[in-house]
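1. the following comprises the amino acid sequence and a computationally predicted model.
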Amino acid sequence: MRNVGITAFVFWTVMLGTTVPTPLYPLYERSFGIVPVEVTVLFAVYAVGVVVGLLTLGRLSDQIGRKPVLGIALLLSAAAASLFLVSDNLTMLLVARVISGFSAALATGAGTAAIGEQLPASRKWLGPVLALLANMGGLASGTMLAGILAQWAGHPLRLSWIVDLALIGVGLVGLVTVAETVRRTRPTFRFQRLSIPHEIRGEFIRASAAAGAGFAVLGVLTSVTGILLGTELGRDDPALTGFVVFLGFVFTAAGQLIDRRLPPSGSLPAACVSLVVAAGLIAWAVLGAALAPLLAAAVVVGLGTGTAVSAGLRAIATGVPAARRGEAFSAFFAILYTVLAVPAIGVGVVIEYANLHWAGGIFSLLVALLALTVLISLSRRRPVSG
């Protein structure tokens, strides 16, 4: 189990680094003179790095081994943290975010696979749970750690990255002692073909739409929460910003775990209802300049998103032949990360040319409409008895 613990720590550390900037965006905005739409672009290019990484390097750990790929992910994470540490302009921040996206793409595939392979046969069932905790735990920890350090320690744009680099150093030292689980072959690089699996076309589209709506909300929460708290609620509070996003990621993990106990037919309807409620809470938070509905929205959208993602992964795992399963998983996550980025930029544009009230209202309406559309399609496909 020592190998499993080290691998999970490495996975957690890489994901932690991807969300460290979240509570720092308002500080970058003031320090570098960037505007809200540039903040959302800064967030969104991370998703571009993840998608490109998944589509081009998703099979790399199958070929050269889990350990080398996790090492590359840590080094890329260190490169991104170093750029953030010395950055003094938007261009450097953008490059750092793209590199961070590549590190996450590599760690997600290699870390998930390695944890499953390192567990003894009697504990294989723990693999998905530990991978989920490392992934979402890292995302949640990064935003909370940076928020606390920025709020109550000195050098808010520097200290978080120093701590991140120290964690990466520990991960690199530990990784040296981990045993490889894959027999290495010559690496081949090709762009992963994406397609919707015809065996589960309807279920895939509905799960992608519901999970995509949730990812869109998480993306906007991640990129805009600091702006909302500062401009509308008068709370220039990195720790609070970090906590709001922390709730979203923690409850996304909880939603995936809870879904394991739901009947398969109930997962997507529950997710859609949660997302409609979350959209209403976000509109209330933005239009009413209220903190309580914002916190509640983070919890509810996390639960809905986690449930929808779990439903999509289950549909692929059980309904797609093994030979095309990797392709289907890649398509699913490529859709989710694309939807993570695009609405955030759209909200930034509306904030720039109108205001946050308009942006929040339009976005909430679109999320609710998408979730309701999926919910209606689910009700129509159920067989009518009698």
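-> Structure received.

2. going by C-alpha atoms from here, please, whenever you check contacts or count neighbours.
-> Noted.

3. now for the helix or strand containing residue 375, which elements pack on it?
-> Assigned by DSSP states H and E, residue 375 belongs to helix 356-381. Applying 3 or more Cα pairs under 8 Å, 6 or more residues apart in numbering; DSSP states H and E, one finds that helix 356-381 makes contact with helix 201-231, helix 264-287, helix 322-353.

4. next, the buried residues of that helix.
-> 356-361, 363-364, 367-372, 374-375, 378 (16 or more other Cα atoms under 10 Å).

5. check stretch 74-87 too.
-> If you call a residue buried by 16+ other Cα under 10 Å, then stretch 74-87 has these buried ones: 74-85, 87.

6. put this next to the previous one:
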Amino acid sequence: MTTVTSAHPDAPPSVPASRIWLAAWPVVAVFVLSNAATPLYPLWRERLGFSSGTLTVIFAGYIVGLIAALLSAGVLSDRIGRRPVLLPGIALALVACVLFATANSVVALGIARVLTGIAVGAAVSAGMAAVADVAGERRSGLAALAASTAMVCGAGTGPLLAGVLAQLVPGPTVVVFVVEAGLLVSAAAVVYWLPLPAVTAKGIGWVRIPGVPRANRRALALGVAVFAPGITATSFVLSLGPSLLVGLLGTSNRIIAGGMAFAMFAAATGAQFLARPWPTRRVLLLGALPTVAAMGTLALTLTTHQAAGLLIAAILAGTGQGLGQFGGLTLLFTGVPDTRRAEANAALNIGGYIPAAALPVTAGYLGDALGTAWGAGIFAIALGTVAALAAAFVARG
């Protein structure tokens, strides 16, 4: 039998919006690290000499660490509280910064990416749940918006910051991660200061496949159906986008690569603010359609060799991820009990990140075997089809 005790089951209605957004800062800081390496891959690739397939494996190491963390971080956070999960996660992110800054092998980069994934797993489960805890039930809509935009804002800021620093300052693979370490220290201070509730859920296992109560399973399925294709599309842009830019535009300018990633996540952020007053079903339906359009644009770009098409595809992909993520989180934040909230966040993200790891890696190795354009084209057709099926599922549901 499950016994739940909470020292602070609901934040009062007078909780200021500024505190809710401050609670989202640790999510931003950790997600800055998640994509900060994107514009730097060509530097490491030139220095260490590895293929497109190896690059996507390094990128996917992050998702492996993330999924491993989500199998325990969500349940653990609901059982012992948000702070004991968040602070160790931030500490691992700092270790990853050290490894990135000193990396002289593919193995070091891979380990750094795995640790980054574990830190992000803590932020996704415990960090997003902490935002909802601070906001309280009456402001769950604002909590969903703050948590979701914090994720995409950090994910977009990381590559832009890294791209600018990598292009303008010496020793970019060191400077970028020194700056990020400072952001993580400030995030740890926020976690320490926040008045987080003491949530203790007894009678549940420490490690299990995250899920939701039976009554919320359809909501989870709808969220995953749209979020998964969206985040798979953005993962492709982050991992192989710089290589496509070199092929289409003939440039290795790291500001351009970082700017494309930033534009993608800026679109995700803007779409979520725009969608805030919409019914959740509309948010999800309109989240699936941009992903379909993104894959169609990517396929067209591969035949026309116009780099502007790649930017348009990235913006559409970001819009799809942002709306799918916001819609899924809204369903979970408003329907799942707070004692299962972190676990629900973990379940949504596991459903999204598994294809986000598998499909870009497949595209990378197909690119090594058949050529980058063929690998990207097959990826675009497959993911576009999945996103179209997701739109049909939401329309029926």
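-> Perfect, I can see it now. The shown structure was predicted, so the numbers you read here are calculated from the model rather than taken from an experiment.

7. TM-score of the superposition?
-> In this superposition the chains share a TM-score of 0.87, using TM-score structural alignment, normalised by the length of the first structure; 381 aligned residues with a Cα RMSD of 3.0 Å.

8. among the buried residues of stretch 74-87 of the first structure, which are in helices?
-> 74-85 (DSSP state H).

9. can you list those residues in JSON lines and add distance to residue 314 of the first structure?
-> Listed next are these as JSON lines, based on distance: Cα to Cα, whole Å:
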{"residue": "74", "distance to residue 314 of the first structure": "29"}
{"residue": "75", "distance to residue 314 of the first structure": "32"}
{"residue": "76", "distance to residue 314 of the first structure": "31"}
{"residue": "77", "distance to residue 314 of the first structure": "30"}
{"residue": "78", "distance to residue 314 of the first structure": "34"}
{"residue": "79", "distance to residue 314 of the first structure": "35"}
{"residue": "80", "distance to residue 314 of the first structure": "33"}
{"residue": "81", "distance to residue 314 of the first structure": "35"}
{"residue": "82", "distance to residue 314 of the first structure": "38"}
{"residue": "83", "distance to residue 314 of the first structure": "38"}
{"residue": "84", "distance to residue 314 of the first structure": "37"}
{"residue": "85", "distance to residue 314 of the first structure": "40"}
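
10. ok, residue 167 of the second structure - how many residues close by?
-> In terms of burial, residue 167 of the second structure registers 16 neighbours under the definition other Cα atoms under 10 Å.

11. check residue 322 of the first structure too.
-> When counting by other Cα under 10 Å, one arrives at 12 neighbours for residue 322 of the first structure.

12. next one: residue 247 of the second structure
-> Neighbours of residue 247 of the second structure under the rule other Cα under 10 Å: 16.

13. aligned partner of it in the first structure?
-> Structural alignment (TM-score structural alignment) places residue 247 of the second structure against residue 231 in the first structure.

14. same question for residue 81 of the second structure.
-> Superposed on the first structure with TM-score structural alignment, residue 81 of the second structure falls opposite residue 65.

15. got a list of what the closest residue to its match other than its chain neighbours touches?
-> Using Cα to Cα, 6 or more residues apart in numbering and skipping residues adjacent in sequence, the residue nearest residue 65 of the first structure is residue 182, 5.1 Å away. With contacts defined as Cα atoms under 8 Å, 6 or more residues apart in numbering, residue 182 of the first structure is in contact with 62-66.

16. let's verify residue 182 of the first structure: helix, strand, or coil?
-> At residue 182 of the first structure, secondary structure determined by DSSP: H, G, I helix; E, B strand; the rest coil is coil.

17. quick one: map it onto the second structure.
-> Alignment note: residue 182 of the first structure maps to residue 198 in the second structure; criterion TM-score structural alignment.

18. same check, this time on residue 208 of the first structure
-> Matched by TM-score structural alignment, residue 208 of the first structure corresponds to residue 224 in the second structure.

19. run through the residues that contact its match.
-> Contacts were defined as Cα under 8 Å, 6+ apart; by that measure residue 224 of the second structure touches 324, 328, 348-349, 351-352.

20. and the residues you listed, which is closest to residue 20 of the second structure?
-> residue 328 (19.2 Å; Cα to Cα).

21. highest neighbour count among the contacts of residue 182 of the first structure?
-> Neighbour counts for the contacts of residue 182 of the first structure were taken using other Cα under 10 Å; the highest belongs to residue 66, which has 29 neighbours.

22. ok, the closest residue to it other than its chain neighbours to residue 64 of the first structure distance?
-> Leaving out its chain neighbours, the residue that sits closest to residue 66 of the first structure by Cα to Cα, 6+ apart is residue 110, at 5.2 Å. Taking Cα to Cα, to the nearest Å as the measure, residue 110 of the first structure falls 11 Å from residue 64 of the first structure.

23. check residue 13 of the first structure too.
-> Summarising the geometry, the distance separating residue 13 of the first structure from residue 64 of the first structure, computed by Cα to Cα, is 21 Å.

24. surely the match of residue 81 of the second structure meets residue 180?
-> Yes. Contact between residue 65 of the first structure and residue 180 holds when scored by Cα atoms under 8 Å: they sit 6.7 Å apart.

25. count the residues that sit near the alignment partner in the second structure of residue 333 of the first structure.
-> Residue 333 of the first structure is assigned residue 349 in the second structure as its aligned equivalent, the criterion being TM-score structural alignment. By other Cα under 10 Å, 26 other residues sit near residue 349 of the second structure.

26. check residue 185 of the first structure too.
-> Other residues lying near residue 185 of the first structure total 12 when counted by other Cα under 10 Å.
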